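Asks: I'd like to go over a predicted model; first the sequence, then the structure.
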Amino acid sequence: MDELTQNYLDYLIIEKGLSDNSLVSYSSDLAKFITFLEKNRIHDLNDVDTTVILAWLIDLAKKGLSAKSRARHIITIRGLYKFLIAEKKIIKSPVKDVDIPKIGLALPKIMSIQEVEDLLDAPDIRKPKGMRNSAMMEIMYGAGLRVSELISLRLQDINLDSNFVRVMGKGSKERIVPIGSKARTITLKWIKEGRPFQLKKISSAYLFVARAGKPMTRQSFWKIIKKYGLAANMSKNITPHTLRHSFATHLLEGGADLRSVQTMLGHSDISTTQIYTHISKDYLIKMHQKYHPRS
């Protein structure tokens, strides 16, 4: 169980871009849940059913946790099971039918356009790995990909003549997303110069390869982002998902319509995309206050 929960925490850091404080909360919630299971002689997450979950919530209440805290615990464990089902480690979720109170959705952290430019300019593209890392970040920001989608790209998924990338998203849903001229230029350079050098005559179907032609891992790409964030003197916590959030927000700030952003992000429900409109409204208020003569 410890290994599975650690895999989930790694996913939250890399894929979801959780802050240090949020990660501490999730880790604490998971530890309490595992401790409860072990005290009740449950050593396999597949053995947990709804009755166990309800008993766990009663135990939390007896310990004095507020309704809000208990709701957070449910969200943590629901996310754990959702992740493990997607990874085919668990068959079903015992938390699926457990109701939780509605809690306000936190706005994602984003970077300014200048911060993005500083980050994307950090790699040394004279070196093969610098070409690869630059191309990965350019495509992630240019197309708003999830990190799992980025590292899964195959050579056949990118069309540099038409400037688009074919992405296999959640639920095996395919989408076509445009990429910009800068992403195209560095990706072409990587394919022609850096990738053959990295592969050293090894065959690989993946666009972005690491050692022995294997695809980049989520953990490795997260470390790359951290490395270039430090090189660009970033004061905020930068994760791969920050680039995806920034992609969506910068499009909306530039005048893109919500439906188009929804399509490019691969959101099945537009309500998921609407979180970015809150950020854009803040931006519009700032612009109004700065430039309107009667503000």
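Replies: Received the coordinates, thanks.

Asks: rest of the way, CA atoms for contacts and neighbours
Replies: Will do.

Asks: Quick check: what element follows whichever helix or strand residue 58 is part of along the chain?
Replies: Using DSSP states H and E, residue 58 falls within helix 50-62. Note on helix 50-62: by DSSP H and E, the next helix or strand toward the C-terminus is helix 67-86.

Asks: and the comparison structure, right after this:
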Amino acid sequence: MLIHQAPTSGELIQLELSDIDLEKATIQIKPTSSTNNRILPLKAEQILLLHKYVNTDRKALKTHRNDKNALLLGKLGTPIQIEDIGYLISTYQKRYTKRLTSITIRQSVITNLLSKGNDLRRVQTFAGHKHLDTTEKYKQTGIKALQNAIEKHHPIQ
């Protein structure tokens, strides 16, 4: 979900079973103090993984504790916490040269959407940003990275 829907860690840990609709292939991301509510499409591979998780893996975990309808459970059957997301991401860190966090993944997804020419308002809605200027900052980040690359590799310096 971090890569396809780019939720914040806070949004991810708030997900409940009722937030996913496998038949409609959607996930509802609830609002936080800094983001708006949104309904985003799920990718085909996510639908298959979520179906297996909900009907098999999660059921096995749920027997351990009362999970209060949380979608994502840890090994002990309790809802995952922000620290759990950080730990999971850190297990993949050695594969990458840049620092990898849930925030950098989210930023990369948003910057990538903008660099591919997606409409600013659509990206704002996707990211759940309350203010358009928040989304515009990601566009500037992409432009700044491009300028730095040009300055670094330009043949005439």
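Replies: Structure received. Not measured: the values here are computed from a predicted model.

Asks: picking up where we left off before, which residue range of the second structure does the helix holding residue 58 of the first structure align onto?
Replies: Per TM-score structural alignment, helix 50-62 of the first structure has no counterpart in the second structure.

Asks: Which other helices and strands does that helix contact?
Replies: helix 67-86 (3 or more C-alpha pairs under 8 Å, 6 or more residues apart in numbering; DSSP states H and E).

Asks: What helices and strands are in contact with the helix it packs on?
Replies: Here helix 67-86 of the first structure touches helix 2-14, helix 20-39, helix 50-62, going by 3+ C-alpha pairs under 8 Å, 6+ apart.

Asks: Could you say which of those is packed most deeply?
Replies: Using mean count of other C-alpha atoms under 10 Å, the stretch among those with the largest mean neighbour count is helix 2-14, at a mean of 17.

Asks: list the contacts for residue 277 of the first structure?
Replies: 249, 252 (C-alpha atoms under 8 Å, 6 or more residues apart in numbering).

Asks: related to what we said a few turns ago, of the helices and strands packed on helix 67-86 of the first structure, which is nearest residue 189 of the first structure?
Replies: Proximity to residue 189 of the first structure (C-alpha to C-alpha) singles out helix 2-14 among those, at 26.6 Å.

Asks: what's the neighbour count on the spatially closest residue to residue 20 of the second structure that is not a sequence neighbour?
Replies: Nearest residue to residue 20 of the second structure in three dimensions, chain neighbours excluded: residue 27, at 4.5 Å (C-alpha to C-alpha, 6 or more residues apart in numbering). Per other C-alpha atoms under 10 Å, the neighbour tally for residue 27 of the second structure reads 21.

Asks: mind checking what residue 27 of the second structure lines up with in the first structure?
Replies: Correspondence of residue 27 of the second structure to the first structure, assessed by TM-score structural alignment: residue 165.

Asks: And residue 16 of the second structure, by the same measure?
Replies: Using TM-score structural alignment, the partner of residue 16 of the second structure in the first structure is residue 154.

Asks: Can you report how many residues lie near the residue nearest to that match when sequence neighbours are not counted?
Replies: Once flanking residues are discounted, residue 154 of the first structure sits nearest to residue 206: 4.1 Å by C-alpha to C-alpha, 6+ apart. For residue 206 of the first structure, the count of nearby residues is 18 (other C-alpha under 10 Å).

Asks: Equivalent analysis for residue 203 of the first structure, please.
Replies: Using other C-alpha under 10 Å, residue 203 of the first structure has 11 neighbouring residues.

Asks: What does the residue nearest to residue 154 of the first structure correspond to in the second structure?
Replies: Under the alignment (TM-score structural alignment), residue 206 of the first structure pairs with residue 70 of the second structure.

Asks: Test my guess that its match contacts residue 19.
Replies: No. Using C-alpha atoms under 8 Å, residue 70 of the second structure is not in contact with residue 19, being 9.6 Å away.

Asks: quick one: residue 59 of the first structure from residue 33 of the first structure, how far?
Replies: Between residue 59 of the first structure and residue 33 of the first structure the distance is 10 Å, computed by C-alpha to C-alpha, to the nearest Å.
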